[in-house]
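In: Quick one: sequence and predicted model below, then my questions.
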Amino acid sequence: MSDTQTLIENRPPSVAHLLLERVAATPEAEAYRYPVPAASGEGPDDWKALSWAQAAERVDAIAAGLIDLGLLPEDRVALASATRIEWILADLGIMCAGAATTTVYPQTNAEESAFILADSGSRVLIADNVEQLVKAREQRANLPDLKHVVLFDTKGVEPAADDPEGWVLSLADLEARGAAHLEKNPDAVKQRIDAIRSDHLATIIYTSGTTGRPKGVRLPHDNWSYMAKAIAAVGLLSSEDVQYLWLPLAHVFGKVLTSGQIELGHVTAVDGRVDKIIENLPVVQPTYMAAVPRIFEKVYNGVVAKARAGGNAKYKIFQWSAEVAREYARTSQDNFRRTGVASVPFGLGAKHKVADKLVYAKLREAFGGRLRAAVSGSVALAPEIGYFFAGAGIHILEGYGLTESSAASFVNPGEAYRTGTVGKPLPGTEVRIADDGEILLRSPGIMEGYHGLPEKTAEVLEADGWFHTGDIGELSPDGYLRITDRKKDLFKTSGGKYVAPTEVEGQFKGVCPYVSNILVLGADRNFCSALIALDEAAITGWAEENGLGGKSYAEVVAAPATVALIEGYVKQLNEGLQRWQTIKKFKLLPRDLDVEHGELTPSLKLKRPVVEREYKDLIEEMYAGAREA
C-alpha cells in the first residue's frame, strides 16, 4: 500500500478528531488571522491572530454551549453568515458537539431561508446580524423546530414582545453558557467527539438551485475527513502556506478549504468582504488562495482598462505583453507535457523577461507578491484568461467538483498543470465517462443522498456508489479531465447541430475585455444568439474616452458606438467557431446580471432559465422573422 493510500484509508471518523490531533501537535502555531476594523472607523483594519489552542478553546465553548441548549447528536444547526472567523469557529463547534451544520447564504431571502431551516429541521440558527434575525422573526410561524437564534453581531437588535424567553442569544452568551457547562462536565465535548461515527451527518448544503427549489445534500463526517486527507495527499500545500479565504463558506468550495487547512496546519486569513480583496492581498501576502473565475475575469478586465487609460503606447505594450504571456504559457506547458521540463525557446524567453519588468511583476505585486498558486472552481475559466495569468507568473490551477462530491474531485497538479483542464482526480477518487459523455464519479467524498428525497437521490446515485454529475467531459490518455458543458445546458439547433454554450461563452470572455456575463441561446432555433452584460467599471472607462462620459450604464450600453465595439469582438469570436456555433445576433443588457435579482447563484453561476424568462422580449426580438443564416 502506498503512503498516499495509507494516509487516506487510515483517516479518522471526523474533522473534529482531526482538530484534536492538530491542536495536540501544534497548539501555539498560528491558525487564523482576521480583520478588526479600526476603532475610529477610518484607516486600515487591524489584523488579529488565533493560535490553534486559542481557536480550540472557543470551539469547545461553542460546542458546550450548544450541548447546554439541548442539542443532540446529528441535530441540525443552521449557519447564515458571511465569511468571517466566527463562521469557522461556529461550524467546528457544531461538529464537535456531534451536531450537523445547515449552511445558508446570508443574502437568501426570508422565504427561502425558512424553507431551508424547516426542510432541514434546524433547531438553532447561528447568524451574522440583525438582518438574519428579522428574517427568522418574519417566518417564525413556519419554523416550529427553531428554538434559538445566536447572533455574531447584536448591533441594532431590539427585544420583541413575542420572542420566547432565551430565543435570541449573542455568540458571547453561547460561549459563556459553554464555559459554565464545561466547569460542571469538563469532558462533555470530548465525549461527543468520541461518539462521532464516520457515517453520522456533519453537514447539509442546499444546492443553490439554478432551477426550482434547492435540494439538501447530506454530507457525513467521513466526506470531510476524506477531503482533508486527500487535499494533503495532493501535495500542493504545506504547513508553511498562508491561505487567503474570502469565498462564501455556505458554498461547498469555501467549506472544504477549512477541512484541508486543519489537516495541514497552515495559516488562513479570513475575510469575506469581496470589496476588500484588492486592499487585503498586499496585507495578507498569501501564498495560496481559491477563487471563482469571475474574480480573475474582473482583475483581467481591470488591467486591460487601466492599460487603455494610460494612452495608446501603454495599451500597445500591454497587448504585446499579454500575447507573450499566452505564448509563453502554452509553449512551456506543451514542453512540460512532452519532456517534463517547462522550457521555451531563447527568443520567447527574452521577450518574456522584458514583458515581466513592464507588466507581470506589477500584477504579481497586486496579488501580494508571494502567490504560488490560485485554485479556480465552480465554473470554467476562459482558457485565454488562464494562459494570460499563467504567463504572468500567477498560476491558476483549475479544479472540479460538486456539492454532491464535497467540492474537490479533480485539481491540476502543481507544476504539471494544464490550462483548459480541471486536472487529475484526487487520490481515492474514481472517474469514468459514460457513453453519452457524462462524467461519473465514485469516492469517499460522494454524498449520502438528498435530504428527504430518496427518488431524487436514486436518479443520480447508483447502488454501487457511482454518482452521475450531469456534466459532459473528456479524459486525456494520462488522466486530465476537460469539462465541455453541463448535460442539461447542451442544446440542438433546428438544423440538428449540438452546441455547448458554456464553451462559446468562455471563448468570448477570453476575447472581449468588457464582458461580465454572456448567455448563448439557440435551442431549436435556426441560429445562435447571445445576451451580453458588460462589466460596468471596464465599459465606463472606455465610455469616458469615447465621448460617452457622464452617461449611466444603461445609456452607455444603448449607444451605437458601444454596440459597434462589442460587435467587433463577436466577429472575432466567430472566426474561431464552427458555422453552426457562430453568434448571428446579440443584445446588450441594460444592467449587469447579479445575485440580488436571482440571475446568478451566490457562487456566481448563471441561472439560465431566470435570465431567459426575464429577457424573453429581447430574445424574441432577435429571432423575429429570422431565416436560416
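Out: All right, it came through fine.

In: contacts, neighbours, all on C-alpha from now
Out: OK.

In: what's the single longest helix in this protein?
Out: Ranked by residue count under DSSP state H, the longest helix found in the chain is helix 312-339.

In: just the angle between the next helix or strand after that helix and helix 312-339, please?
Out: Going down the chain from helix 312-339, the next helix or strand is helix 346-355, by DSSP states H and E. Interaxial angle of helix 346-355 relative to helix 312-339 (axes from the mean of the first three to the mean of the last three CA atoms, to 10 degrees): 140 degrees.

In: next one: helix 346-355 to chain centre, how far?
Out: 34 Å (CA atoms, centre = their mean, to the nearest Å).

In: What residues sit buried inside whatever helix or strand comes next after it?
Out: As assigned by DSSP H and E, the chain's next helix or strand after helix 346-355 is helix 361-366. Judged by neighbour count (16 or more other CA atoms under 10 Å), helix 361-366 contains these buried residues: 363-364, 366.

In: ditto for stretch 203-222
Out: 203-208, 210, 215-222.

In: next, the one to line up against it:
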Amino acid sequence: MREYSVPVLVDVPASANLTDTVFRRAEREPGTVALRRKIGDDWIAVTAGEFRDQVASVAKGLIAAGIGAGDRVALMSRTRYEWTVIDYAIWAAGAASVPIYETSSSDQIGWIISDSGAKAVFVELESHEETVREALAELPDLKDVWRIEGGALEELIAGGAEVSDETLSERRTGRGAADLATIVYTSGTTGRPKGCSLTHDNLLFTARNVAAGPLEPLFTAAGRAALLFLPLAHVFARMIQLVLIETGTVLAHTPNMKNVAPDLQAFKPTFLLGVPRVFEKVYNGAEQKAAGDGKSKIFHAAADTAIAWSRAQSAGGPGLGLRLRHTLFDKLVYGKLRAATGGRLSAAVSGGSALGERLAHFFRGVGIEVFEGWGLTETSAPSAVNMPGANKIGTVGKPFPGVTIGIGDDGEVLVKGRHVFAGYWNDDKATGEAIDADGWFHTGDVGELDKDGYLRITGRKKEILVTAAGKNVAPAPMEDLIRAHPLISQAMVVGDDRPFVAAIITLDPEALEQWKGSNGKTGATIADLSTDPAILAEVQKAVDRANRSVSKAEQIKKFTVLDSDISEESGHLTPTLKVKRNIVMRDFAEHIDSLYG
C-alpha cells in the first residue's frame, strides 16, 4: 500500500480544550478586535475581551438552566455571530454541541435530538422553533427551546447572573482534550445521518496543525480577515471558524447567500471559504454580465489569458507576451473582479467536491488563489490541503501535519491521525466497519498519491457505476465538467447495470434570466427551456466536453434536461450542494428509465 505522512507540528496537551484560546487571548490582549458583527449596514468590532465576556455570560446561563458537564445541546441556526458565541458557550459550560442544519425537517430534527440525547436546543427564527415544536412529542428528554431572535440569549445571561466566575472556571477547565466536543451528523446523501463524535483533541489538533502548517501564510498576513457564509452546521465551515479563532484572524458572518456580494464589498476580507458551486457561480456571473454588456470576446480572452498565466506558473513562468496580455487584462477585467470581492481578497479554500482545473487556474490568474482541500466529517474536515507556494492544481494537496494517507489495494483512500473521529455516536457496529484493526479510517473515496505526496480524488467508492457491459465509471469528474457550463445547475451521471452511460441535467434559473433576455425569450419558463433546441445545443456542448475526458465506453450517450431545478429545499441536495443520488434516482426514476426506453 502506498502511504504518505507529514510529521506533527503542534501537539495538544491532554488538559487542553477549545475554549482555552478565547479566555487566554482576552486576558493577554482584551482590546484586540476578534470578530466583527453586522448590525444594520455597519460592521461593529467585537474585541477579544467582549467576545470572552459574551461567551462566559451565556455559559453561566446554561449552567443555571441545568446543563451539566457532558450534556448535549443542539444548535439550529444560519451562519451568524451568535452561532459562534453559543458554540463556545456550550463548550465553556462543559457540554457538547450538536449542530442542526436550519433547513432540516421535523423528522430530521427529531432523529438528531433523540439520537444525541440533547437536553436543550437553540433555534434562530420562529419558523425554526415551530419545526422543533412539531418534533417535541417524540422528544421527552428535551428540556428547553431557546430562540435567538426571541431574546433567549438575554434571558439566559440574566438567569446566569448569580453563577460565579469560579463555578464557570471549574466547569470550563474540567473538560480535557479527550472529552466529547460535538456530535456532527452527516448530511446524509444516502440513508439516515450518523452522528460523528469529535473530541476537543480532534478539533484542536486539526485547527492548530492546519494553521501552523500548509495554510499558515493566510492567517499571519497583516489585516487578515475572513467572511463565513457556508453553514456552520457543516464540519468544513466549523473547522475554519476554529482556525480563525485560534489564529486571531478577524471573523465575520453573513447568514444569507444572497447578501454575499454586498457583504464582500463592505467587509473586504482577505480570505474566503467556499464550495465549488460558489466559485462556479462567481465565474458564470461575470461571464453573463460581460455578455450582457456586449463584452463577451474581451471576457473570454481575459479568461484564457488568466488560465494560461496560471498554468505557466507551474511550468517555468510566463513569457513576455503572456505577461503583457495579463497586465492589460488585469486593468480591464481582473481588477474589477477583485474589486467585487472587496479588493483585498487574495486567497480562498475550496472543499466539498472537485473545483476543476480550469476554474482553479482562472482564479489564480485573476489574483485570487484557491487552495483545494479534502476530508470528511469523520476526519474533523480536512485530511489534505494545498498550500501557498506549493499549490498543485488538480489535486487536493498533501496530508496536513500529523496525518498519514494511504491508498488501499482497491484504490480506496485510507487515513490515520489524531483528527480521525472517536466513532459514530450510538453505533459501534458502523464504527468498527469504518476503522479497521490497524487503525486506518476507510473514507469511501477513491484516489491516488503522486510521487510528491499530493492526493488526487478520482471518485467515490459507493458511487462507481458498473454498466451492464461491466465497465466501471466514476461519475464525479464528468459531472463537474458538465456543471461548469454557465446555464447548468446540476448534473448526475447514471448507468449502473444499464447498457450505456447517460445523464440527467438541470438548468440554473439565475443564469437563464440573462440568457432569455439575450435570446428574445423573456417569457419562457424553465419547463419551456428544458426542451428548447438552443438550450439543448448548449447542454450538448457541456456533455461533449465531459465526454472528451473519458474513454468511449464511459461517454454519456444520452441526457435529459429536467423541467425544474433540484435544490436543498426540494430535498435533492445536501446543505453543501452535493447531490443526494439515491433521492434523485427515486424521484426521477421515470426520466431515467426513459433514457433507456
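Out: Perfect, I can see it now. No experiment lies behind these values; they were computed from the predicted model shown.

In: Work out the TM-score between the chains.
Out: Overlay of the two chains. TM-score (TM-score structural alignment, normalised by the length of the second structure): 0.96; 588 aligned residues with a CA RMSD of 1.6 Å.

In: picking that back up, just the ones of the buried residues of stretch 203-222 of the first structure in strands?
Out: 203-206, 216-220 (DSSP state E).

In: which bit of the second structure covers the lengthiest strand in the first structure?
Out: Looking across the first structure with DSSP E, the single longest strand is strand 467-475. Alignment of strand 467-475 of the first structure against the second structure: residues 441-449, by TM-score structural alignment.

In: Against which helices or strands is the longest helix of the first structure packed?
Out: On a contact count with 3 or more CA pairs under 8 Å, 6 or more residues apart in numbering; DSSP states H and E, helix 312-339 of the first structure meets helix 293-309, helix 346-355, helix 383-391.

In: among those, which is nearest residue 448 of the first structure?
Out: helix 293-309 (28.8 Å; CA to CA).

In: in that closest one, what counts as buried?
Out: Neighbour-count burial for helix 293-309 of the first structure [16+ other CA under 10 Å]: 293-294, 296-298, 300-308.

In: Same check on stretch 448-460 of the second structure?
Out: Result for stretch 448-460 of the second structure [16+ other CA under 10 Å]: buried residues 448-449, 453-460.

In: First-to-last residue distance for that stretch?
Out: Taking CA to CA, to the nearest Å, stretch 448-460 of the second structure runs 12 Å from one end to the other.

In: what's in contact with it?
Out: With contacts defined as CA atoms under 8 Å, 6 or more residues apart in numbering, stretch 448-460 of the second structure is touched by 2-4, 384, 392, 394-399, 407, 411, 413, 444-447, 474-477.

In: Return the distance of it from the chain's centre.
Out: Distance, centroid of stretch 448-460 of the second structure to centroid of chain: 20 Å (CA atoms, centre = their mean).

In: Trace residue 455 of the first structure over to the second structure, please.
Out: Match for residue 455 of the first structure (TM-score structural alignment): residue 429.

In: From the buried residues of stretch 448-460 of the second structure, pick the one nearest residue 78 of the second structure.
Out: Nearest member of those to residue 78 of the second structure, counting by CA to CA, is residue 460, at 29.0 Å.

In: which one in the first structure is aligned with the closest one?
Out: So residue 460 of the second structure corresponds to residue 486, using TM-score structural alignment.

In: number of nearby residues for residue 589 of the second structure?
Out: Close neighbours of residue 589 of the second structure, defined as other CA atoms under 10 Å, add up to 11.

In: ok, the aligned residue in the first structure for it to residue 521 of the first structure distance?
Out: Matched to the first structure by TM-score structural alignment, residue 589 of the second structure sits across from residue 616. According to CA to CA, residue 616 of the first structure stands 11 Å off from residue 521 of the first structure.

In: Residue 33 of the first structure now?
Out: On the measure of CA to CA, residue 33 of the first structure and residue 521 of the first structure end up 45 Å apart.

In: And residue 285 of the first structure, what's its match in the second structure?
Out: So residue 285 of the first structure corresponds to residue 268, using TM-score structural alignment.

In: ok, now residue 607 of the first structure?
Out: Alignment note (TM-score structural alignment): residue 607 of the first structure maps to residue 580 of the second structure.

In: does its match really touch residue 570, like I thought?
Out: No: if you go by CA atoms under 8 Å, residue 580 of the second structure and residue 570 don't touch, sitting 10.9 Å apart.

In: more crowded one of the two?
Out: Counted by other CA under 10 Å, residue 580 of the second structure and residue 570 do not tie: residue 580 has more neighbours, with 20 against 8.

In: check contacts around that one.
Out: 188-190, 572-574.

In: do that again at 6 Å, thanks
Out: Each residue near residue 580 of the second structure by CA atoms under 6 Å, 6 or more residues apart in numbering is listed here: 189, 572-573.
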